[in-house]
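> got a predicted structure here, sequence first:
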Amino acid sequence: MIERRSTEQPMPVRVLVVEDDEGIAWPLRRGLARSGYEVETVASGREALEAGPADVVLLDLGLPDLDGLEVCRRLRALSDAAVIVVTARGEEGDRVAALDDGADDYLVKPFGLAELEARIRAVLRRMNPGRTHYTVGPLTVDPRTRRTTVRGEEVALTPKEFDILECLVADPGRAISRQELLTRVWDENWYGPTRVLDVHVAALRRKLAIEGLIETVYGHGFRVVPGAEVGD
């Protein structure tokens, strides 16, 4: 029986992909695994209901054996795992039906991996509201109050600077692409210059003054490095 793992379980987050189209399931599995998620894929509703514990279920509605909405209802009765419907059905009635049947979110195909990962993080935050802050070395970031401190001293950040920093510290060590940061902090349809991100990261480095905290991953993006120290 599928059930949500205890919040005491360490990372990685376990994702169950319920998708009968291998051309969709395989890229999802590969992309999420590269981002550090533990991924299992199944191709039918019955397999989904018999799968092991998961934190998040990505559920296609067009399954070969059971109606996707029925699977959603059964999953909700069996488990408190987050359910994100991923489907080609984009009508308002389909969205309403899925949400009424217990889905936590609804994503219409085609979609980008960055948006999907943002939806996963969002549903997990809603299901784990007790997480009040992130700490990396001398740095503490509190999303609830939007305060940032370095060794207890508050650092004033602009809203965009804070949002970038929160994205990075929420998953220390993971290289986050420039496109993902632009999508999450600005807008998924951002068409402005990408240099705006470099300007904000440079300001963050200057204000935080933690040598080596935000590392550039050339050709990809940025990551927060655990264990960085305060500069002189």
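Alright, I've got the coordinates. Residues are numbered from 1 along each chain as shown.
> please count neighbours and contacts with C-alpha atoms only from this point.
Will do.
> before we move on, what SS does residue 102 have?
Following DSSP: H, G, I helix; E, B strand; the rest coil, the label given to residue 102 is coil.
> pretty sure it contacts residue 76?
Yes - using CA atoms under 8 Å, residue 102 makes contact with residue 76 at a distance of 6.0 Å.
> which parts of this protein are helices?
Taking DSSP state H as the criterion, the chain carries its helices at 22-34, 45-50, 68-78, 92-100, 113-127, 159-169, 178-185, 195-208.
> got these as a markdown table, with mean neighbour count and distance to residue 223 columns?
Output for the helices of the chain, formatted as a markdown table (neighbours: other CA atoms under 10 Å; distance: least, CA to CA, whole Å):
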| stretch | mean neighbour count | distance to residue 223 |
| --- | --- | --- |
| helix 22-34 | 14 | 15 |
| helix 45-50 | 19 | 34 |
| helix 68-78 | 19 | 35 |
| helix 92-100 | 15 | 34 |
| helix 113-127 | 16 | 15 |
| helix 159-169 | 18 | 6 |
| helix 178-185 | 18 | 10 |
| helix 195-208 | 15 | 11 |
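> below is an additional structure, to be compared with the one above:
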Amino acid sequence: MATITVAEDDPKQSELIRLYLEREHHTVTVIPNGTDALAATRADPPDLLILDVMLPGTTGLDICRTLRAESDLPILMLTARSTEDDLLRGLDLGADDYVTKPYSPRELMARVRTLLRRTAPKEGPTTVGTLTIDSITHEVTVNGKRIETTPGEFRLLEVMAARPNQVFTRGQLLEHLHGYDAYITQRAIDVHVMNLRKKIEQEPRKPTKLRTVYGVGYKLTEDAP
């Protein structure tokens, strides 16, 4: 059971989402505008925020940007927009997953379960070189200094740190992060990698930890020159 906030201004959509979430024994709060949703989420963070992009008041994208600067709260975005650029923009702002309208309630619930499972604490710390990933405290440190990551970024590091030096294709990483989604492309992994390099690398344009294997994908290594 989880606490879930639904920021959705369409009464029929929000009621349907609430009913399906409550069937799975989650505690649900529905908020119909962006300004109140942002204030409520900041005051009492839920386990998951389901966030519509087009909200009156503060938009979903602005809410995502603000919350991601402050916390690693899992965010599942809902949008009628289905272009690749819109999806990547949301991921770049820190959203962990996207569902495009129209969607089936069963699909949405499957994505909720997957996201809650992926962001739940698992095992203890894993260290790769100067990088440590702690799945219990959900913390990442570089040289002992904590850095802030989104849940999606954390999951990517967690997956790769479990098998250091193994090359992962973008498709493999996408499956770990988002499962199958026809709308989320492998470019989403590049967005996560780019953002992570800004946080964990001394020189993001010359990475020594999260390295590119050209024509294949990415691998996480000790700080090799």
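Yes, it's here. In this text the structure is predicted, and so the values were computed from the model without any measurement.
> just give the TM-score of the two.
For this chain pair, the superposition-based TM-score is 0.51 by TM-score structural alignment, normalised by the length of structure 2; 123 aligned residues with a CA RMSD of 2.0 Å.
> with distance to residue 222 of structure 1 added, can I get the helices of structure 1 in CSV?
Output for the helices of structure 1, formatted as CSV (distance: least, CA to CA, whole Å):
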stretch, distance to residue 222 of structure 1
helix 22-34, 15
helix 45-50, 35
helix 68-78, 36
helix 92-100, 35
helix 113-127, 15
helix 159-169, 8
helix 178-185, 7
helix 195-208, 9
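> so which of those is nearest residue 139 of structure 1?
helix 195-208 (8.3 Å; CA to CA).
> what's the closest one aligned against in structure 2?
On structure 2, no counterpart of helix 195-208 of structure 1 exists by TM-score structural alignment.
> quick check: angle from that helix to helix 178-185?
Relative orientation of helix 195-208 of structure 1 versus helix 178-185 (axes from the mean of the first three to the mean of the last three CA atoms, to 10 degrees): 80 degrees.
> which strands or helices does helix 195-208 of structure 1 pack on?
helix 159-169 (3 or more CA pairs under 8 Å, 6 or more residues apart in numbering; DSSP states H and E).
> now with 7 Å?
Packed against helix 195-208 of structure 1, as judged by 3 or more CA pairs under 7 Å, 6 or more residues apart in numbering; DSSP states H and E, are no other helices or strands.
> would you mind getting the angle between that helix and helix 159-169?
With the same axes, to 10 degrees defining the directions, helix 195-208 of structure 1 sits at 80 degrees from helix 159-169.
> in structure 1, what residues pair with stretch 139-155 of structure 2?
Per the alignment by TM-score structural alignment, stretch 139-155 of structure 2 matches no residues in structure 1.
> what does that stretch rub up against?
With contacts defined as CA atoms under 7 Å, 6 or more residues apart in numbering, stretch 139-155 of structure 2 is touched by 68, 72, 74, 94, 96, 119, 130-134, 177, 192, 196, 199-200.
> give the contact list for the residue nearest the centre of structure 2.
A centroid search over structure 2 (CA atoms, centre = their mean) returns residue 96, at 2.1 Å, as the residue closest to the centre. By CA under 7 Å, 6+ apart, the contact list for residue 96 of structure 2 reads 74-76, 151-152.
> corresponding residue for it in structure 1?
Aligned by TM-score structural alignment, residue 96 of structure 2 pairs with residue 104 of structure 1.
> how much space separates its match from residue 139 of structure 1?
32 Å (CA to CA, to the nearest Å).
> picking that back up, compare the contacts of residue 96 of structure 2 with structure 1 and list the overlap.
Of the contacts of residue 96 of structure 2, the ones still in contact in structure 1 (both residues aligned by TM-score structural alignment, their matches' CA atoms under 7 Å) are 74-76.
> nearest to residue 22 of structure 2, of those residues?
Nearest to residue 22 of structure 2 among those, with distances taken as CA to CA, is residue 76, at 17.1 Å.
> separation between the closest one and residue 145 of structure 2?
28 Å.
> so between these two, which is more surrounded?
Counted by other CA atoms under 10 Å, residue 76 of structure 2 and residue 145 do not tie: residue 76 has more neighbours, with 24 against 10.
> who's in contact with that one?
Here residue 76 of structure 2 is in contact with 49-51, 95-98 (CA under 7 Å, 6+ apart).
> how close does the counterpart of it in structure 1 sit to residue 195 of structure 1?
Correspondence of residue 76 of structure 2 to structure 1, assessed by TM-score structural alignment: residue 84. For residue 84 of structure 1, the distance to residue 195 of structure 1 equals 33 Å [CA to CA].
> check residue 70 of structure 1 too.
Applying CA to CA, the value for residue 70 of structure 1 to residue 195 of structure 1 is 47 Å.
> what sits against the counterpart of residue 48 of structure 1 in structure 2?
Counting by TM-score structural alignment, residue 48 of structure 1 lines up with residue 37 in structure 2. Residues counted as contacts of residue 37 of structure 2 (CA under 7 Å, 6+ apart) are 7, 31.
> count of neighbours near residue 91 of structure 1?
Residue 91 of structure 1 has 9 nearby residues by other CA under 10 Å.
> repeat for residue 54 of structure 1
Counted with other CA under 10 Å, the neighbours of residue 54 of structure 1 add up to 23.
> surely it meets residue 15?
Yes - taking CA atoms under 7 Å as the definition, residue 54 of structure 1 is a contact partner of residue 15 at 5.8 Å.
> right, I'll call it a day here.
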